[in-house]
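Engineer: Give me a model of this one.
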Amino acid sequence: MQEVNIKVISRCRPLNLREIQNGSQSILDCNKNLAQVSVKLPARKEQTSEGQIEGEQARTFQFDMVYGEDATNQELFTESFRPVVHAFVEGQNGCIFAYGQTGAGKTFTMSGNGTQPGCMPSSFNYIFEYISQQPSTVSISVRASCIEIYNERITDLISQQTDLRIRQKPEQAIYIENLSEHSCGTKEDLQKILEKGYRNQCIEATKMGQCSSRSHTMFIIKLEKTEVVNGEKVCKLSTLKMIDLAGSERPEISRFKESMMINKSLASLYVVVSKLASQAPHIPYRDSQLTRLMQDALDGNSKTMLVALISPASQNYEETLSTLRFADQVKKIPNQQINKPQIKQESNQLAINQEYLEQK
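Structural biologist: Below you'll find the model as predicted:
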């Protein structure tokens, strides 16, 4: 069976206290065994002639994996995220991105908390466990960066440089000009970079009146693996992007301009996904900074996973259905549309280092 480059999973959080107090009912049924999630319209307030509250038939979505309210972060990592991270340490590009409305659990799933490490801390641990198991003939270096996309502006959350530009040289990967990259020798080093990025995001939030749910956060890890194959040095370069997208809810009237900019970015992502799903001849990756940076994750040069975070609350029906529809579109991207992930190998180490310096 052909390996699928883009996989889609869904995760539903429990009802929170506020939703319970507001009388919200659960509208979701998550079946892990069938990898299906069903969403039903909230019951209408008016009654039928028989005196019963009228409901409507549920819609069912099929994904690669579905997680219900009891799922743990460790469960998600072991079953779904770890294969992407393993492919990355073996030399393939990887991408894990979280999509859903604010409060659906994106940041918890990606970052976690003190008792439940999320996708990113678990990935850091796996990367350095892998490195520790390599023979002495293998040399691996790790670099990390953290950026924010807010109002179509790219900010380096470590150096705090803003208005960074996306560049691409002929026949080379897309990269961010002047983005700082920080050498990491332990999982703790990666965690420090992540925490500093989130702290600086909060500083900017105070200055600009934004919050984390209003911007896209992307943590980028680059791995360079050098080993001896048949007496010759071979270098593999791979990149892992872990993305916590802005909340996908409808625009707020009070912050309409800002909300529309966020919506434009997510709408561009939806258009790109829809075009890929329909095998359109032109894919508008350049319509937003987000889609430009996610191009390699969507065009087949990456092992990619979407985690769609959804709320079970009846009051969030529209946003939940919208998230599931987006995930369904990603799932419809045909296998033949995307290329197999490429393992980048070069025998000329000097050429690789020179290419890296030029991009810097």
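Engineer: Going by C-alpha atoms from here, please, whenever you check contacts or count neighbours.
Structural biologist: Fine.
Engineer: Mind telling me what element residue 29 is part of?
Structural biologist: Here residue 29 is covered by strand 28-31, with elements defined by DSSP states H and E.
Engineer: Going toward the C-terminus from that strand, what's the next helix or strand?
Structural biologist: Assigned by DSSP H and E, the successor of strand 28-31 is strand 36-39.
Engineer: ok, now which ones touch residue 67?
Structural biologist: 9, 10, 11, 12, 30, 31, 32, 76 (CA atoms under 8 Å, 6 or more residues apart in numbering).
Engineer: To what extent is residue 272 buried, counted in neighbours?
Structural biologist: Residues contacting residue 272 under the criterion other CA atoms under 10 Å number 24.
Engineer: cool, the one 5 residues further on as well?
Structural biologist: For residue 277, the number of neighbouring residues by other CA under 10 Å comes to 18.
Engineer: Now residue 249. Nearest residue, chain neighbours left out?
Structural biologist: Counting by CA to CA, 6 or more residues apart in numbering, residue 101 is the residue found nearest to residue 249 once chain neighbours are left out, at 5.1 Å.
Engineer: Please provide the structure for the following sequence as well, for comparison with the first:
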Amino acid sequence: MIAKEKVAEEAATTEANALAVLAAKEMNATNGLATSTFLVCARMRPAFETELAEGGENFECVLKTTCTEEGAEEATVLLPKISLTGIPKIERSSFLFDHTFGPGATNDDIFAALGRPLVAKTFAGEVGVIFAYGQTGSGKTFTMSAIMDRVVTELFPSDGTAPRAVRFSYLEVLGSSVHDCLDASKLADVQIGEALDGRVLTRNLSSHDVDSAAALERLIEVAKSRRATAPTERNATSSRSHGVGILTVAQPGFAIDDVEAPRAGVLMVIDLAGSERAADSMGHDKKRMDETKAVNLSLMALKDCIRARTLASIAAAGEKVFVPYRRTKLTLLMKDVFDISCSRLCSTVVLSCVSPLAKDAPHTLNTLGYAAPLRVAVRTAPAGPMERDERDPALWAHEKAVTWLAATAKAPMHDAVDVSDGDGYVGLAGFDAEAVIPGMSGLELCRMAEAELHLRIKKQVPGKEGAALGARVHAALWMLICDAKTRRRRPNGNLVTEEEEAEEARKTEEAAAKKNALWKEREASLAAGSTLDAAASMASRM
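Structural biologist: Okay, here's the model as predicted:
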């Protein structure tokens, strides 16, 4: 039966197809710019000769099959079963992904389709995250290690290109504890929290500036050697923690901590702990059971965050989407990916790794069933046409984008560098907004890398003034983008105006005031009643 299945001819997704899918994802939001995108993929490791030689259930039953849906690829599990009447049958389960990599796909194929685009986005100052999910022994750590090795090559090319400033940290999340894998001398756990301005802060986590591929490779090997592992039935060195490698990459010619530089890009390479079902943990002791419970809870929280953030890209029809990224340490560390108000583009790759063997089919079905629903949101957009949001910069025509940029480029009086134009602001003499965004639409302006925007502005306004202006323009633009993402709509798709929001707020305050007055009246009545009862009781005793 398996041999008769029509298997896709290509074992790996091409880099061109991967870029096309990624571009489509970035245009997928129905309420403005898609500021956080998710690629959901599957990889089937090859069956080893030693496994096939054992016979029994050690045969391949997971395939990459053809798919009729555009922009999707299919993974199929063919599970032999015996019916109640004793008739053998094949139970087929198919799952759709953005990319599916068959057993013939190499690590180079995986990196070309998934890793290299993330590195390019990191170079542009964006946030990139890639993580692997699956049962122990499915190839997660093997895949993530290979991706990290190739990231090193991209960061420090051998063609003579001047490398950028790079900073590296590595931590492991083990339940509610977080440990630094690069500095064993630190006794205190790593603390992850939020600053008043919303930034994620880490305490007791070492950061290492690296200037060569060899230096970064040494740190990666140290981190790997210090991760928590334990033997399981399927893997003698199963990862019992989530390993998170964090690479911060500066813009060319700038140091990472340079206050005048555009923000550095961030790339997270995450090797999740192996998932386990209840049947797999029957032989565990209490400590191992607690670890399994913590791993499964964090994986469910990660799934909930991805689903909620995907929903946030759909016009919410007046309903606010809550993304529970504060539920676990791992999702809090990934806050930029999940926070709707994050002021830069984020891209995440979810790679589910599975074994092709029939004996692992229950695990495989569980893994694919976990990952596949993340590819699409579970709720549709409001019925009927939606009202156009004229305040959304992603919808602006070129002329409106130029007008906005020219107006925003005016500096407050105390930052004056040129003559006043008489309206309380100082015009930047010679500043040409058209030259900054020639022929570009609002969407193209929104998707422009922060470093590129800084560079174009500094061509006209050099020095610190240009750096400050670039930062101010970028911040103002992203405030509009985030406002558009969270702007309320009616169930029919119409926008809730500022006047309507103010009226709703006024009515809410009035209702609260009436309720408070009613409670005060009741309290006064109860107090008066208690006084009368006390007086009557005293009179009866006299």
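Engineer: picking up where we left off before, per the alignment, the residue nearest to residue 249 of the first structure corresponds to what in the second structure?
Structural biologist: Taking TM-score structural alignment for the superposition, residue 101 of the first structure sits opposite residue 135 in the second structure.
Engineer: Neighbours of its match, how many?
Structural biologist: Residues contacting residue 135 of the second structure under the criterion other CA under 10 Å number 25.
Engineer: Could you report the distance from it to residue 239 of the second structure?
Structural biologist: In this structure, residue 135 of the second structure and residue 239 of the second structure are separated by 10 Å, where distance is defined by CA to CA, to the nearest Å.
Engineer: what residues are up against residue 28 of the first structure?
Structural biologist: Under the criterion of CA under 8 Å, 6+ apart, the contact partners of residue 28 of the first structure comprise 37, 38, 39, 40, 312.
Engineer: Could you find the counterpart of residue 123 of the first structure in the second structure?
Structural biologist: Residue-level alignment of residue 123 of the first structure against the second structure, with TM-score structural alignment as criterion, gives residue 151.
Engineer: which one of the contacts of residue 28 of the first structure sits closest to residue 4 of the first structure?
Structural biologist: When the contacts of residue 28 of the first structure are ranked by distance to residue 4 of the first structure (CA to CA), residue 37 comes first, at 20.5 Å.
Engineer: Find the nearest non-adjacent residue to the closest one, please.
Structural biologist: With CA to CA, 6+ apart as the criterion, residue 37 of the first structure has its nearest non-adjacent residue at 4.5 Å, and that residue is residue 30.
Engineer: Can you report how many residues lie near the one you found?
Structural biologist: Residues lying near residue 30 of the first structure (other CA under 10 Å) number 22.
Engineer: didn't it look like it was pressed against residue 38?
Structural biologist: Yes. The pair residue 30 of the first structure / residue 38 is scored as a contact, 6.5 Å apart, by CA atoms under 8 Å.
Engineer: coming back round to it: how close does the match of residue 101 of the first structure sit to residue 273 of the second structure?
Structural biologist: 8 Å.
Engineer: how close does residue 148 of the second structure get to residue 407 of the second structure?
Structural biologist: Distance, residue 148 of the second structure to residue 407 of the second structure, using CA to CA: 44 Å.
Engineer: again, but for residue 207 of the second structure
Structural biologist: When CA to CA is applied, the distance between residue 207 of the second structure and residue 407 of the second structure equals 40 Å.
Engineer: the more surrounded of those two?
Structural biologist: Residue environment comparison for residue 207 of the second structure versus residue 407 gives the larger neighbour count to residue 207, 16 against 12, counting by other CA under 10 Å.
Engineer: Can you tell me what the more buried one aligns to in the first structure?
Structural biologist: Superposed on the first structure with TM-score structural alignment, residue 207 of the second structure falls opposite residue 181.
Engineer: thinking again about what came up before, any shared contact partners between residue 135 and residue 239 of the second structure?
Structural biologist: Taking CA under 8 Å, 6+ apart as the contact criterion, the common neighbours of residue 135 of the second structure and residue 239 are residue 274.
Engineer: Contacts only, for residue 31 of the first structure.
Structural biologist: Counting by CA under 8 Å, 6+ apart, residue 31 of the first structure touches 37, 66, 67, 68.
Engineer: That one -> the second structure?
Structural biologist: Counting by TM-score structural alignment, residue 31 of the first structure lines up with residue 65 in the second structure.
Engineer: Next: residue 6 of the first structure.
Structural biologist: With TM-score structural alignment as the matching criterion, the partner of residue 6 of the first structure in the second structure is residue 38.
Engineer: Distance check, that match against residue 270 of the second structure.
Structural biologist: As defined by CA to CA, residue 38 of the second structure lies at a distance of 15 Å from residue 270 of the second structure.
Engineer: And residue 526 of the second structure, by the same measure?
Structural biologist: Computed as CA to CA, the residue 526 of the second structure to residue 270 of the second structure distance reads 61 Å.
Engineer: in the stretch 301-450 of the second structure, which spans are strands?
Structural biologist: If DSSP state E, counting those that start in this stretch is used as the criterion, the strands of the stretch 301-450 of the second structure fall at 346-354, 411-412, 425-426.
Engineer: Now for the closest residue to residue 105 of the first structure other than its chain neighbours: which residues touch it?
Structural biologist: By the measure of CA to CA, 6+ apart, the closest residue to residue 105 of the first structure outside its immediate chain neighbours is residue 309, 6.1 Å from it. Going by CA under 8 Å, 6+ apart, residue 309 of the first structure touches 10, 11, 12, 13, 98, 99, 100, 101, 104, 105, 106, 323.
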